[in-house]
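*Asks:* Take this sequence and fold it.
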Amino acid sequence: MAKPPDLSESTDNEEAGLFAAFLEQWHAGEARIEDLCERHPEHKDVFHRWWSRLVTVGEVTTGGEVARTAGPKTRRLGRFELLEEIGRGGQGTVYLAEDTRLRRRVALKVLVGFDTTSGERTARFVREAEMAARLDHPGLCTVYEAGVEDDVPYISMRYVEGETLADRIEQTRSQSSSSGLGTSREFLNDTLLMAEQIARALHAAHEAHLIHRDIKPRNIMVTKEGVPVILDFGLARDLGGDLTTLTATGQVFGTPAYMSPEQVSGQVESLDGRTDIFSLGTTIYELLTLRRPFEAPTREGLSRAILAHEPSDPRKIDPTLPADLSVVLLTALDKDPNRRYATALDFAEDLRRVRVSEPILARP
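*Replies:* Reported below is the predicted structural model:
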């Protein structure tokens, strides 16, 4: 059964949020696209365009029904055969697809809620994805190409098999609910090694003048061989050029619980690699403690927490964690970018030092 893209997860765009809420109601049989357009006539052209994209990729039929019977080989986008849905996020849906021209399987991200009416913006979308294609590192998911087919924007990427860190966190959370939270040295060392590898991969991207802006557990895949790979660099931002970001000026990009204070406060144009360090620190904190450093029942409350509240010392949650690790994590989570690690490589080095019981460079 087709599922609605979670377009509201990583954007403040009103149209995307309304469309995502509508799709949830539509799947429950409680809404029609005509009703949505009648309630919000100012957005009807955009909604019809996005609806057409779902028809194009086979999510729904032309009659407005869920595409329940379409076989995997009948769903196409240009030269790509859409085999199955493998993920969804703030910008759209990701499919396992077959590139029939190059005869390889790829992860194809379809950006349902992206405006292609502006030729300049579409060209910028393609150029920014091409910038991400410069990345060549085993810990970074390769971007092959980006384009627009039948008014549907897409990004073709390396297909990485494995499980996300979000999956691992859920598994650990389920196990700890019966056994209690307590970190074994083996688990700690494995986690620290993985975190170090992620930070080193992130540094490689930063050295190529790209920041990710949406580091979170669901955007990090762990392969069957245990190698972490950062996903979704297709909408990374170029630090070295004069291109503006794909999101509108002042618009927040990222997943709220993992955003840095500068992202939350809308300092879009001044972001640098230290915003990714904060998000990675949040991810590692959650991986080790099974709690996020900043939590609140509403998005507004979460924003206030990120901007004004200090995270709890992770040792208050799990006293078995080393004291130096607390210092490392809290340094990465400092609200002032100037007091965080200057580079992801510095972060990686201190994670290594904790793992091998060497003195860390950060100071409380």
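
*Asks:* CA only for contacts and neighbour counts going forward, please
*Replies:* Fine.

*Asks:* how about the helices of the stretch 101-250 of the chain, start to end?
*Replies:* Shown for the stretch 101-250 of the chain, the helices assigned by DSSP state H, counting those that start in this stretch span residues 119-132, 165-179, 185-207.

*Asks:* now the ones you listed as JSON lines including mean neighbour count?
*Replies:* Output for those, formatted as JSON lines (neighbours: other Cα atoms under 10 Å):
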{"stretch": "helix 119-132", "mean neighbour count": "18"}
{"stretch": "helix 165-179", "mean neighbour count": "14"}
{"stretch": "helix 185-207", "mean neighbour count": "20"}
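
*Asks:* so can I have CSV of those showing distance to Gly17?
*Replies:* Below are these laid out as CSV (distance: least, Cα to Cα, whole Å):
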stretch, distance to Gly17
helix 119-132, 21
helix 165-179, 23
helix 185-207, 30
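
*Asks:* quick one, which of the ones you listed is nearest to Asp151?
*Replies:* helix 119-132 (10.4 Å; Cα to Cα).

*Asks:* And that closest one, what does it pack against?
*Replies:* Under the contact criterion of 3 or more Cα pairs under 8 Å, 6 or more residues apart in numbering; DSSP states H and E, helix 119-132 touches strand 143-149, strand 237-238.

*Asks:* Please find the angle between the direction vectors of that helix and helix 185-207.
*Replies:* 130 degrees (axes from the mean of the first three to the mean of the last three Cα atoms, to 10 degrees).

*Asks:* I have a second one here; can you model it like the first so I can compare?
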Amino acid sequence: MPQQIKAPKQVPSFEYELFEGDPDLLRTVVATPTQTAPWIDPSSLKLKHRIGRGPFGDIWLATHHQSGFDFQEYHEVAVKMLYPLKQEHMQKFIDKFEKLFLKCRELPGVCWLHGVSVVNGKISIAMRFYEGSVGDQMAQSKGGKLSLPDILRYGSQLAKGLIQLHSIGLLVLNMKPSNFLISDHDQLVLGDFGIPYLLLGIPFSDSDMALRLGTPNYMAPEQWDPEVRGPLSLETDVWGFGCSVVEMLTGVQPWFGKSSEEIYHSVVVRKEKPHVPSGLPPAVEHVINGCFEYDLRNRPLVSDLLLVFESSQNAIHGDGGWVGLGSRPIKEKSVGNGYTTWYLSKDHLQVGDTVRSRSPLNARRPHTVDVREGTIVGLDGDADKNSFALVKVPGMHNALRVQESTLERVTFGFAVGDWVRLKQETNSHSPVGILHAVQRDGAVSVGFLGLETLWVGKAYQLQMAEPYYVGQFVRLKPNVVTPRFEWPRKSGGTWCSGRISEILPNGCLVVEFPGRFVLGNEPNRFLADPNEVESVSFDTCPGIVEKYHHVEDFHWAVRPLAIAFGLFTAMKLTILMGRGISARLKKNRPNSQDSGDRKSGWRRIFRDASSTTK
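*Replies:* So this is what the prediction gives:
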């Protein structure tokens, strides 16, 4: 074992006297304590042969020899041997693993862990060996796909395992059928307990591996670059759940045949989604489509998946056909203002909550709202119907009856979706972000640009920040010399102004520059830190020149049209002025008839003069 790796201390065996009724006949017993530390002596692991390969390392079949004062045990185990890590990061990973080792052992839906070691200079995680996986069953079935009853059964067990793992603060981030192991009792268990999550902040020696946080075919958009497009959250695993179920249904891996770069372009750039086959029970089809919402906040929770899959099992015939789920209606995916029913169902209002009218997602708050702020004094409705709340608004005698989906809870002055700023700024990430959760006790979760996961803290650490919305024009602040991301300049060297086309869940702004004329593959979409930009509008432009420059920001053709219009106006004025001058000259010049008469008169005078002389 390398000297840099500090193995956790093992609790030694000890002896005690066992009293069995007769104080003169005490029996000495040697107690071997249960394993409380994850460290495994490398010499006790005997590798046999490699049985698989994943994005983070190889999987080996091995024998784990355990011995004590009164026992000798040999266990057949699977060993995940990670690709090489830098020496200074190996201890960091083992420390993370140690904190979660015993918690993982208590989860029935997660594979049983034997421990961790360092073999051949690589971190090796030993776990119980399972004979098969969902991926193996698919490979042996006709068409490579499973029956709908099996998918619903495995999906329910998978959702339960995810809920268990999420409860101890872990994300899987590597959801795929080959990682869904099958126990001896035909129960699905998670074969990956969150290795990518434990590797966050720990770079691989291989630069290509450092860019990955899962298997590309199953990765959510925010997984490709979580510091920029994140944060990683519980809903990130929901995307992987959906990809896995689609593969079970079709027998075809999502984005099959595409390279990692092509998958990135499809998922992140073009925002394409895996195709969900038709003909499924409506509730199942609806929730699977919800797994592929680009904005992670609009995806269902794992508890929603579990509810749908368990309830749908009762609607399936033995031959795989399905019947309707009774009179319960299937809610539409979106209820307006950019929200899905999954987003709205993540918070349940209670009597006594302070509420206000819900703002549109990533859009400007309307000037007129039904409820600026009030208190819920009653609730009316149930989960299957449109629920209403009775809201007491200060200054109004009677309570308003308002649909719950149009209200948002306000706690300590904050509501989910608000733009917030840390009171104590930090250089490790942007201090401006978007609030993802605020509990009634003041606990908050915020997505910040520069953090891979949600920031967790208290409401008193935050203050309201200037909101941004899609369609708003922004530019870099004057004091920003070196922005976090590349930003275009005008010909004079000043920063360009652009229009926000998208807002990511961590507050990162995607800005387009319609005022720039670009050729070929030159980029015209750039990212921006919300802490580095300021709003631009006609109201903020002080003079007529600045207002005209802002008009140029709307389209690159404004300046050429302005120049063309100026030239046309100048030509028109020149022509009009020329015509005016010509008309004046003609008016002052004698006409042709007068000139002819004058010439005839001179001829007569000359003739008369000559005749007189004669």
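
*Asks:* Would you give the TM-score for this superposition?
*Replies:* After superposition, the two chains reach a TM-score of 0.66 (TM-score structural alignment, normalised by the length of the first structure), with 267 aligned residues with a Cα RMSD of 2.8 Å.

*Asks:* and Val143 of the first structure, which of the helices of the stretch 101-250 of the first structure is closest to it?
*Replies:* Closest to Val143 of the first structure of those, according to Cα to Cα: helix 119-132, at 6.2 Å.

*Asks:* quick check: the top helix by length along the second structure aligns to which part of the first structure?
*Replies:* If you go by DSSP state H, the second structure has its longest helix at helix 558-588. With TM-score structural alignment applied, helix 558-588 of the second structure matches no range in the first structure.

*Asks:* Look up how far Glu408 of the second structure lies from Trp455 of the second structure.
*Replies:* Distance of Trp455 of the second structure to Glu408 of the second structure, computed by Cα to Cα, to the nearest Å: 21 Å.

*Asks:* Between the two, which is the more surrounded one?
*Replies:* Shown here are Trp455 of the second structure and Glu408; by other Cα atoms under 10 Å, Glu408 has more neighbours (23 against 16).

*Asks:* quick check, that one in a strand?
*Replies:* Yes: checked against DSSP: H, G, I helix; E, B strand; the rest coil, Glu408 of the second structure lies within a strand.

*Asks:* Confirm for me that it is in contact with Tyr343.
*Replies:* No: counting by Cα atoms under 8 Å, Glu408 of the second structure does not reach Tyr343; the two are 11.4 Å apart.

*Asks:* if we can go back for a sec, minimum distance to Thr255 of the first structure: which of the helices and strands packed on helix 119-132 of the first structure has it?
*Replies:* Closest approach to Thr255 of the first structure among these (Cα to Cα): strand 237-238, 15.5 Å.

*Asks:* give the contact list for Val94 of the first structure.
*Replies:* The neighbourhood of Val94 of the first structure, defined by Cα atoms under 8 Å, 6 or more residues apart in numbering, consists of Glu85, Ile86, Gly87, Arg88, Ala107, Leu108, Lys109, Val110.

*Asks:* and if we set it to 6 Å?
*Replies:* Going by Cα atoms under 6 Å, 6 or more residues apart in numbering, Val94 of the first structure touches Glu85, Ile86, Gly87, Arg88, Leu108, Lys109.

*Asks:* now it, nearest residue through space, not along the chain?
*Replies:* Residue nearest to Val94 of the first structure in three dimensions, not counting chain neighbours: Lys109, with 4.2 Å by Cα to Cα, 6 or more residues apart in numbering.

*Asks:* What residue in the second structure is paired with the one you found?
*Replies:* Using TM-score structural alignment, the partner of Lys109 of the first structure in the second structure is Lys80.

*Asks:* Verify the stated contact: its match with Ile125.
*Replies:* Yes: Lys80 of the second structure lies in contact with Ile125 (Cα atoms under 6 Å); the separation is 5.1 Å.
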